[in-house]
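Q: turn this into a model:
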Amino acid sequence: MTDWNGIEAADYAIPADRDLEELTGELSRALADPDPGIRDGAAYSVLATWIERGVIDEPRRLALGDEMAARFDDPEIQARTFAPLVLAMLVRKGDFRSEWVDALARWYPAEEDLRGHDEKLGWLHAVAHGADLLDVFGRHAEADPVRMLDLAAARLTAPTAHVWDQLEDDRLARAIARILTRADLSEHEATAWLDVVAADFGADDIGVPVPAHLSNCLRTLRMLYVLADRGVRMTRDDEPQPLHRSPALQARLAEVLDRIVRR
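A: Below you'll find the predicted structure:
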């Protein structure tokens, strides 16, 4: 087995006796490993660094992206949920295929295992990791931001019995907010994705207790309202950026949230 910790300690230099093609394949497999020490350790750091530095060239990166897109159909939950993290690395590097967007759109609202953390498998974070990819696609020139906002709404309104408990609501709200910094969004486009949420909140059969997905949605939209008011950081060290069409967005968010408060 490759000593990824050693590669990390050597400033990510490729071992002289190893082939990059073989190492890239091994890294790909490591990012689906059920052992969180393998999946979320030095192997993750090595892959991220090699992508960022261009050590893995464009043809290999595109092939890796295709592999990650196919991994959304993997039977193992950790394989599915780490695929968007790798795709996000690739898109930030400048790689893009519309098929990757299609793969995210099929998987994200349909994923049923929404555990944030598992005692044996470690971090899974389907909602949060999917939000990270939603974010980079939503700000990419070749992706449709409206489609990404609609996809966020589909995730928010998909029925689930799991209440998000590892700050997934904050992560998704930040992804939505970053998409909403795009200056090319019309007022209608910046708010229309909330219509399906409003319809869900206005249903007659909400019941008691409030279903998990409605609780998840409420917390996400409340955080989004704060970000619409204060701005959103693109990275941890950035100054907050204003959301485009913020007054209209805040007004629509208030209307939607009030549908559940009044019941």
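
Q: for the rest of this, base every contact and every neighbour count on C-alpha atoms.
A: Fine.

Q: I figured Trp123 hits Gly116, correct?
A: Yes. Here Trp123 reaches Gly116: they are 6.1 Å apart, a contact under CA atoms under 8 Å.

Q: Val55: neighbour count?
A: Neighbour count of Val55, defined by other CA atoms under 10 Å: 16.

Q: what about it, distance to Tyr12?
A: 10 Å (CA to CA, to the nearest Å).

Q: how much space separates His117 from Asp102?
A: 26 Å.

Q: same deal with Glu111?
A: Relative to Asp102, and taking CA to CA, Glu111 is found at 15 Å.

Q: neighbour count winner among these two?
A: Neighbours were counted for Glu111 and for Asp102 using other CA under 10 Å; Glu111 has more, 19 against 11.

Q: could I get the contacting residues of that one?
A: By CA atoms under 8 Å, 6 or more residues apart in numbering, the contact list for Glu111 reads Ala126.

Q: next, the structure of the following sequence, for comparison with the previous one:
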Amino acid sequence: MLIEKLEEKNYSNNKLLLKEMVLNIGNPNPYIRDKLVYNSFLEIITKNYLTNAQLKNLFEQLVTNQYFLYKIGSKNDDTVYKRSFSALTLGILINKEQSFLEKFHISFSVDKTYFFLLNEQDRRGFTNEKGWAHSIAHCTDLLDEIVTHPLFEQDLYDKTLESILFCVNDSFVYEDDEIERLSTPSAALINRYGLSQEYLSMIDRLISNFLSKQSYSHLDTRMISNVRNYLRAVYFKVNLEENKRVLLNRLKKITT
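A: Next up, the predicted model:
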């Protein structure tokens, strides 16, 4: 019944439909999860099928340990789909033009995404049988909506970038555009607030830790490759030439 209604885009009696959609937000079937449920969330949220009270309730439900942080720390199992697609849907909610959110929702969201990025262990991108897992990319997409929201405050800047750099400084081989996606909220913050000294210090520590080694393991090589690709991506997305120059100076240290 859910599949039939979503295929027909029949959003009448949306209270019951919304409940079924939430229950299937992490469905292992990629057709149901991605093509039907996610796309239907996109439509009913952006085209005002839901009241502000429904939007707020949906946000408060998805941001919990039962959805966005569901079994965080699990690896290579189906729980990742619930976390990942909760992140995408939260991003739609935060992006909504007529926002129902208040300032504390934004700071709360930063805390949750910070926890997510520091604790997510399932970093798979595309999975052959079940489609996109993409937890890091989807959480970063959510983060981009948060940092560009009018209620985002500058005192959350360094914490946000710390969580991004934590993911960058990893030996995992990102294969599905994750580094590019990690660079997007980073550049958005730099374009909005400039380069903070703490952010530059975090980057300098990553570079120094690598350069101080006498020899490099294959894991070291992967990590510095992630850092290099990240800095390149951020460099091309920042606006001010002065900020580009500062980033380029760091990039040159690890470019052969």
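
Q: end to end, how far does stretch 17-31 of the second structure reach?
A: Where stretch 17-31 of the second structure begins and where it ends lie 17 Å apart, using CA to CA.

Q: tell me which residues are up against that stretch.
A: 2, 11, 32-33, 37-38, 78-86, 130-132.

Q: give the aligned range of it in the first structure.
A: With TM-score structural alignment applied, stretch 17-31 of the second structure matches the range 23-37 in the first structure.

Q: all the helices of the first structure, in order from the start?
A: Secondary structure of the first structure, counting by DSSP state H: helices at 4-9, 20-30, 36-39, 42-53, 58-71, 77-93, 98-107, 126-138, 145-157, 168-179, 187-191, 195-201, 212-230, 246-261.

Q: the shortest one vs the second structure, mean deviation?
A: So that's helix 36-39 of the first structure. Superposing on the second structure and averaging over aligned pairs (mean CA distance after the TM-score superposition for the first structure), helix 36-39 of the first structure comes out at 1.1 Å.

Q: and that helix, how far from the chain's centre?
A: 20 Å (CA atoms, centre = their mean, to the nearest Å).

Q: one more: the longest one?
A: For helix 212-230 of the first structure, the gap between its own C-alpha mean and the chain's C-alpha mean amounts to 16 Å (CA atoms, centre = their mean).

Q: equivalent analysis for the fourth one, please.
A: For helix 42-53 of the first structure, the distance from its own C-alpha centre to the chain's C-alpha centre is 18 Å (CA atoms, centre = their mean).

Q: contacts for it, please.
A: By CA under 8 Å, 6+ apart, helix 42-53 of the first structure touches 4-5, 7-8, 12, 24, 27, 30-31, 56-57, 61, 86, 89-90, 93.

Q: just checking, Tyr108 of the first structure touches Gly130?
A: Yes. Here Tyr108 of the first structure lies in contact with Gly130, judged by CA under 8 Å, at a distance of 6.4 Å.

Q: for the two, indicate the residue with more neighbours.
A: Counted by other CA under 10 Å, Tyr108 of the first structure and Gly130 do not tie: Gly130 has more neighbours, with 30 against 24.

Q: just tell me what that one corresponds to in the second structure.
A: In the second structure, Gly130 of the first structure lands on Cys139 (TM-score structural alignment).

Q: got the contact list for its match?
A: So Cys139 of the second structure contacts Ser84, Ala87, Leu88, Thr113, Phe116, Leu117 (CA under 8 Å, 6+ apart).

Q: trace the third one over to the first structure, please.
A: Structural alignment places Leu88 of the second structure opposite Leu85 in the first structure (criterion: TM-score structural alignment).

Q: ok, the last one next?
A: Taking TM-score structural alignment as the alignment basis, one finds that Leu117 of the second structure is matched in the first structure by Tyr108.
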